[in-house]
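[1] Using only what follows, build the 3D model:
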Amino acid sequence: MRVLTTAPLPRTSLNGRVPDSPRGPIGENWPGDPKRGAAILAGDIEFVGELVRNPSPAWFPSGAGPEWLAAWHGFGWLADLVSAGEAAREAARALIQSWLDTRPTRHPIGWRPDVLGTRISAWLMHLDELAGRDIDRPLRREMLASIAVQLRHLTRGLAPEGDGPAQLRTIKGLIGGFVALGGSERRVTRVLRLLDRELRRQILPDGGHRTRSPSVQLEVLRDLIDIRSALRTARIEPPPALRNTIEAMAPVLRLFRHGDRRLALFNNSVEEDGVLIDLVLTRSEAKGPAPPQAPHAGFQRLQAGQTLVLVDTGKPPPHGFDGHAHAGMLSFELSRERERIIVNCGGYRGPKPAWRRLARSSAAHSVLVVGDTNAVEIQEDGSVGQAAATVHWDRAEEAGHQWLMARHDLYEPRFGLTYARELYLTPDGDDLRGEDKLTGRAGVEFAVRFHLHPAVEASLAADNGAAVLRLPSGAVWRVRATGAAMSLGESIYLGSGEAKKTQQIVLSGTTGPDGAVIRWALRREPRPTPRT
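    Here you go, the predicted model:
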């Protein structure tokens, strides 16, 4: 890794004397994870799926990946550490002092705009908690002086473009820093113009984020709530664009939630923390319910009784927002009450490129896959091939019966096939039926995959004509299919943030002269009547 070598930063303020008591609170006080904090205290420091034990040198351990370093220098983990008790808070003070004493030169990662913005926000949020005692006055002065220097550097170095969520973290740090250290309202207004531009660039008309990722939806909404809180602290009226964006994003976040209160696994998402999601939605102050669809983001929500089906009916995200996008168009997830049944594999959190590419593949989603090939190309630089994709969908509802029809032509250039999926959900939610149809060239192999949550126990009937799914609650679902051969295979579930072995049902076959039609049904079996 190349390190930029420059002179150490001077300990001067942004604009003259640094206040001893900055305005606060700057942003919302989000709860930390005590278990994660205890792990950091013990020297087991894990970010983005990469574990570094007792890092040495402390701030630039050899072998650490760039995103691990970005998270380490960003101090976004302070909330976790301080939640683990007084010994952990002392460790947090020592780590901040260590960073200040080391006075890292302008490392390309440690001084990246989004890392600067995250660090400024974290230090300001925990300033009083960690440096509020008389004994901590020297640390407080050093932290505030350093924040002023970092803020000045950030003001000069803010790039006009950049990764979407990272750009918003940068803006959050700027606004929080200006509010805390008494920056002029003119400066705040200038940054708010940048925020307005970014909101127009990143947020779709229905409130979805352009990455089409539930995890990013949560992250960005949380950052916007923090920005609004900082403006309220400064008694600056949040601009209409910010208020309206928060109001629009919250219902889409609700759309992505399963009955366990966690998120669906589309486009590099993991389940995330249900308590945090609750808190973000509460603090958004947006009362809108989960909509049945987000047409611009490209997602559908079918709900009947206690059954929920979430479907991806969107195109690949555009360039600049596709760096973590998955090739899972027309995939779906199914849950009943608090139990997930059919899932996608989820986003990979770790340093291994091969695992990341596997998680992004079409085969890692509950969808039909042609020729064991991704519906869209995942290129070497991580972006998604932007072929002229056509994705159509339509839905209908009558007396509680719900239908969804969707199709795309992403396999047409390579295989001469178009793909259509139809779903039907009964009013009681006990019966989900589907039809996957390929139209075009003969002689092409395909597989319809249904990845199962690790808690689901699956077995095949003796004739391989059906599969039985047993849930922890005792509920039983039966899968039947025609038009393809059914088998049971291994799979991996990444939704909890770590890899867990699970199973998948596979319906495989080869297209004939008229293509292929695979019909299937997922039915919940009635519970046996207890004997009297």
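[2] use CA for all of it now, contacts and neighbours both
    OK.
[3] Please name the nearest non-neighbouring residue to residue 121.
    residue 173 (5.2 Å; CA to CA, 6 or more residues apart in numbering).
[4] The spatially closest residue to residue 80 that is not a sequence neighbour and residue 24, how far apart?
    If you skip the residues right next to it in sequence, residue 80 has residue 32 as its closest partner in space, 4.0 Å away by CA to CA, 6+ apart. Per CA to CA, to the nearest Å, residue 32 is found 19 Å from residue 24.
[5] quick one: contacts for the residue nearest the centre of the chain?
    Centrality entry for the chain: nearest residue to the mean C-alpha point is residue 215, 1.7 Å, by CA atoms, centre = their mean. Residue 215 makes contact with 263, 268, 269, 270, 271, 272 under the criterion CA atoms under 8 Å, 6 or more residues apart in numbering.
[6] Closest one to residue 157 out of those residues, please.
    Nearest to residue 157, judged by CA to CA, of these is residue 268 at 29.2 Å.
[7] Just to check, the closest one is in contact with residue 213?
    Yes. Under the criterion of CA atoms under 8 Å, residue 268 makes contact with residue 213 at 6.6 Å.
[8] These two: which has the busier surroundings?
    Neighbour totals were compared for residue 268 and residue 213, and residue 213 leads with 29 against 25 (other CA atoms under 10 Å).
[9] nearest spatial neighbour of the more buried one, skipping sequence neighbours?
    With CA to CA, 6+ apart, the residue lying closest to residue 213 is residue 267, at 5.0 Å.
[10] Mind jotting down where the helices sit in the stretch 401-532 of the chain?
    In the stretch 401-532 of the chain, the helices defined using DSSP state H, counting those that start in this stretch lie at 412-415.
[11] again, but for the chain
    In the chain, the helices defined using DSSP state H lie at 34-41, 66-74, 78-82, 86-102, 113-125, 127-131, 137-157, 164-181, 185-202, 214-233, 240-255, 274-284, 353-360, 412-415.
[12] Using a markdown table, please lay out those together with distance to residue 308.
    Listed next are these as a markdown table, based on distance: least, CA to CA, whole Å:
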| stretch | distance to residue 308 |
| --- | --- |
| helix 34-41 | 31 |
| helix 66-74 | 35 |
| helix 78-82 | 33 |
| helix 86-102 | 41 |
| helix 113-125 | 36 |
| helix 127-131 | 42 |
| helix 137-157 | 44 |
| helix 164-181 | 29 |
| helix 185-202 | 28 |
| helix 214-233 | 16 |
| helix 240-255 | 10 |
| helix 274-284 | 17 |
| helix 353-360 | 23 |
| helix 412-415 | 31 |
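[13] Of all those helices, which one is nearest residue 424?
    Nearest to residue 424, of the helices of the chain and by CA to CA, is helix 240-255 at 18.7 Å.
[14] Here is the second sequence; please produce its structure so I can put it next to the first one:
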Amino acid sequence: MNDRRRPTPPSPGDAPDAAADGIEQGKRLIRVADDKGLSLSQKIANRFYLLSWKTPLHSRRLKGKYPLKLLAVPDDDVPGDPRAGQAIRAGYFLFRGLKQPVDTLDFAKLDLIPDFADHLHGFRWLRDLASVASREQGAPIAEGVMRKWLEVHAETPSEPAWRADNAAWRLLFWTTHAPLILSSSDLVYRSLVLNCVARTARHLDRSADKAPVGLPRIVAWGGIVAASLLIPGGAARKVFGEAGLKRAIDAGIHADGGILSRSPLDQMEAIMLLSMVQAVYDVRREPAPAFLQDALSRTVPALLSLAHGDGGLGSWQGAAAVDPARVSAIVAASRVRSRPLRQARDWGYQRIAAGQTVLQIDAAPPP
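    Here you go, the predicted model:
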């Protein structure tokens, strides 16, 4: 007779010690409250807010004094893409293999995929152009595109051009690469650019907290902080912006440093944003708040935990392969030197390394 014994249930004394790994019993697979989508009421409220952009009241809120100049021009420690920069000099924008001729660019009828449109509205391409052109070479190109954008969007806020994260990225890249867009001797054009910088800051003051929790809201508040340090008379905005940025970081980044969306691309974007804000403090010779450095010291190890042996990122959450050089450049810009995070408590990615072998595991609960 085959004597099979039923397994003896573990006694309470055999249970794993919660203190051993810091995870409470019964909480090893949990959903995070903030990973749910917007409720119906939130969607309706957001829709009404977007409709309010077309009202005279919103336009009046964006009016005010425009700065005669910027207080400083921050450094951009993240290098641009030389290939994309050379393409701009050759007469077309290059984005993930897609092309858009500069001379036929029409911001009123931008028939491009959303990410490409965001790339143009956020003026991220200024970084690429700056990597291959001097001010004398790049300014005429940048000013030409700038005039096209201002003609359509300077006075009429609309999505996606004035979406909070796009507006914040645009403000950061406009100010960081100001020599490319403010070298003109045309005083009317210069005034229009500076006025739009100020309008963008006022727009962010009212829309940052309405951006989705996570990277979009962090970017929006980062733009407010940058504006407070680069536009004259920003003392009150600085207090307001730093408080908002801290709230956005606390809500959008887990305690272990992982971004709420769990996307490696969003993680890189968050590190780049925080590094650019830190550069603004540096150029103004003001100490950055402690929470900013703390956020960088947590997000960089989390990003490195998804790096393969060659330094490139793993393809998670719809992300494609990322060049190791780009990962290294963004980490270098953060000025954080750290080892990869080995055990993520909240982010969900686990990393096991032995010799030249790296094993990455997405151990988060299903959606």
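[15] Fetch the TM-score of the aligned pair.
    In this superposition the chains share a TM-score of 0.75, using TM-score structural alignment, normalised by the length of the second structure; 313 aligned residues with a CA RMSD of 3.1 Å.
[16] Distance check, the residue mapped onto the residue nearest to the centre of the first structure from the second structure against residue 209 of the second structure.
    Under the alignment (TM-score structural alignment), residue 215 of the first structure pairs with residue 265 of the second structure. Distance, residue 265 of the second structure to residue 209 of the second structure, using CA to CA: 22 Å.
[17] Same check on residue 61 of the second structure?
    Per CA to CA, residue 61 of the second structure is found 17 Å from residue 209 of the second structure.
[18] These two: who's more crowded?
    Taking other CA under 10 Å, residue 61 of the second structure and residue 209 do not tie; residue 209 has more neighbours (19 against 12).
[19] Residue in the first structure paired with that one?
    In the first structure, residue 209 of the second structure lines up with residue 159, judged by TM-score structural alignment.
[20] again, but for residue 320 of the second structure
    Following TM-score structural alignment, the counterpart assigned to residue 320 of the second structure within the first structure is residue 270.
[21] same deal with residue 161 of the second structure?
    Match for residue 161 of the second structure (TM-score structural alignment): residue 110.
[22] Count the neighbours of residue 20 of the second structure for me.
    8.
[23] how much space between it and residue 361 of the second structure?
    Taking CA to CA, one finds residue 20 of the second structure at 21 Å from residue 361 of the second structure.
[24] now do residue 55 of the second structure
    Taking CA to CA, one finds residue 55 of the second structure at 49 Å from residue 361 of the second structure.
[25] before we move on, the earlier item: identify the residue of the second structure aligned to the residue nearest to residue 80 of the first structure.
    Aligned partner of residue 32 of the first structure by TM-score structural alignment: residue 80.
[26] swap in residue 257 of the first structure?
    Aligned by TM-score structural alignment, residue 257 of the first structure pairs with residue 307 of the second structure.
[27] so that match sits right up against residue 313, yeah?
    Yes. If you go by CA under 8 Å, residue 307 of the second structure and residue 313 touch, sitting 4.5 Å apart.
[28] who are the neighbours in contact with the match of residue 257 of the first structure?
    Contacts of residue 307 of the second structure (CA under 8 Å, 6+ apart): 313, 314.
[29] Likewise for residue 297 of the second structure?
    Residue 297 of the second structure makes contact with 336, 338, according to CA under 8 Å, 6+ apart.
[30] Give the aligned equivalent of it in the first structure.
    In the first structure, residue 297 of the second structure lands on residue 247 (TM-score structural alignment).
[31] if I look at its match, how far off is residue 395 of the first structure?
    25 Å.
[32] swap in residue 242 of the first structure?
    32 Å.
[33] which of those two has more neighbours?
    Set residue 242 of the first structure next to residue 395 and count neighbours by other CA under 10 Å: residue 242 wins out with 18 against 15.
[34] was I right about that one contacting residue 198?
    No. The criterion here is CA under 8 Å, and residue 242 of the first structure misses it with residue 198 at 10.5 Å.
[35] Residues contacting stretch 279-293 of the first structure, please?
    218, 221-222, 225, 246-247, 250-255, 299-302.
[36] Mind doing that once more with 6 Å?
    Applying CA atoms under 6 Å, 6 or more residues apart in numbering, the contact partners of stretch 279-293 of the first structure are 247, 251, 254, 255, 299, 300, 301.
[37] related to what we said a few turns ago, near the spatially closest residue to the match of residue 161 of the second structure that is not a sequence neighbour, how many other residues are there?
    Once flanking residues are discounted, residue 110 of the first structure sits nearest to residue 73: 5.5 Å by CA to CA, 6+ apart. Using other CA under 10 Å, residue 73 of the first structure is surrounded by 22 other residues.
[38] likewise the one 4 residues further on?
    When neighbours are defined as other CA under 10 Å, residue 77 of the first structure has 21 of them.
[39] same check, this time on residue 104 of the first structure
    18.
[40] Next: the one 3 residues further on.
    Residue 107 of the first structure: 14 surrounding residues under other CA under 10 Å.
[41] ok, now which ones touch it?
    3, 4.
[42] buried ones in stretch 137-154 of the second structure?
    The neighbour-count check on stretch 137-154 of the second structure (16 or more other CA atoms under 10 Å) flags 138, 139, 141, 142, 143, 145, 146, 149, 150, 153, 154 as buried.
[43] again, but for stretch 166-185 of the second structure
    166-182.
[44] now swap in stretch 304-315 of the second structure and tell me
    Buried residues in stretch 304-315 of the second structure, counted by 16+ other CA under 10 Å: 304, 305, 306, 307, 308, 311, 312, 313, 314.
[45] Then stretch 242-250 of the first structure?
    242, 243, 245, 246, 247, 248, 249, 250.
[46] Check stretch 132-146 of the first structure too.
    139, 140, 141, 142, 143, 144, 145, 146.
[47] As CSV, the residues you listed with distance to residue 288 of the first structure would be great.
    Converted to CSV, these look like this (distance: CA to CA, whole Å):
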residue, distance to residue 288 of the first structure
139, 44
140, 42
141, 44
142, 44
143, 40
144, 40
145, 42
146, 41
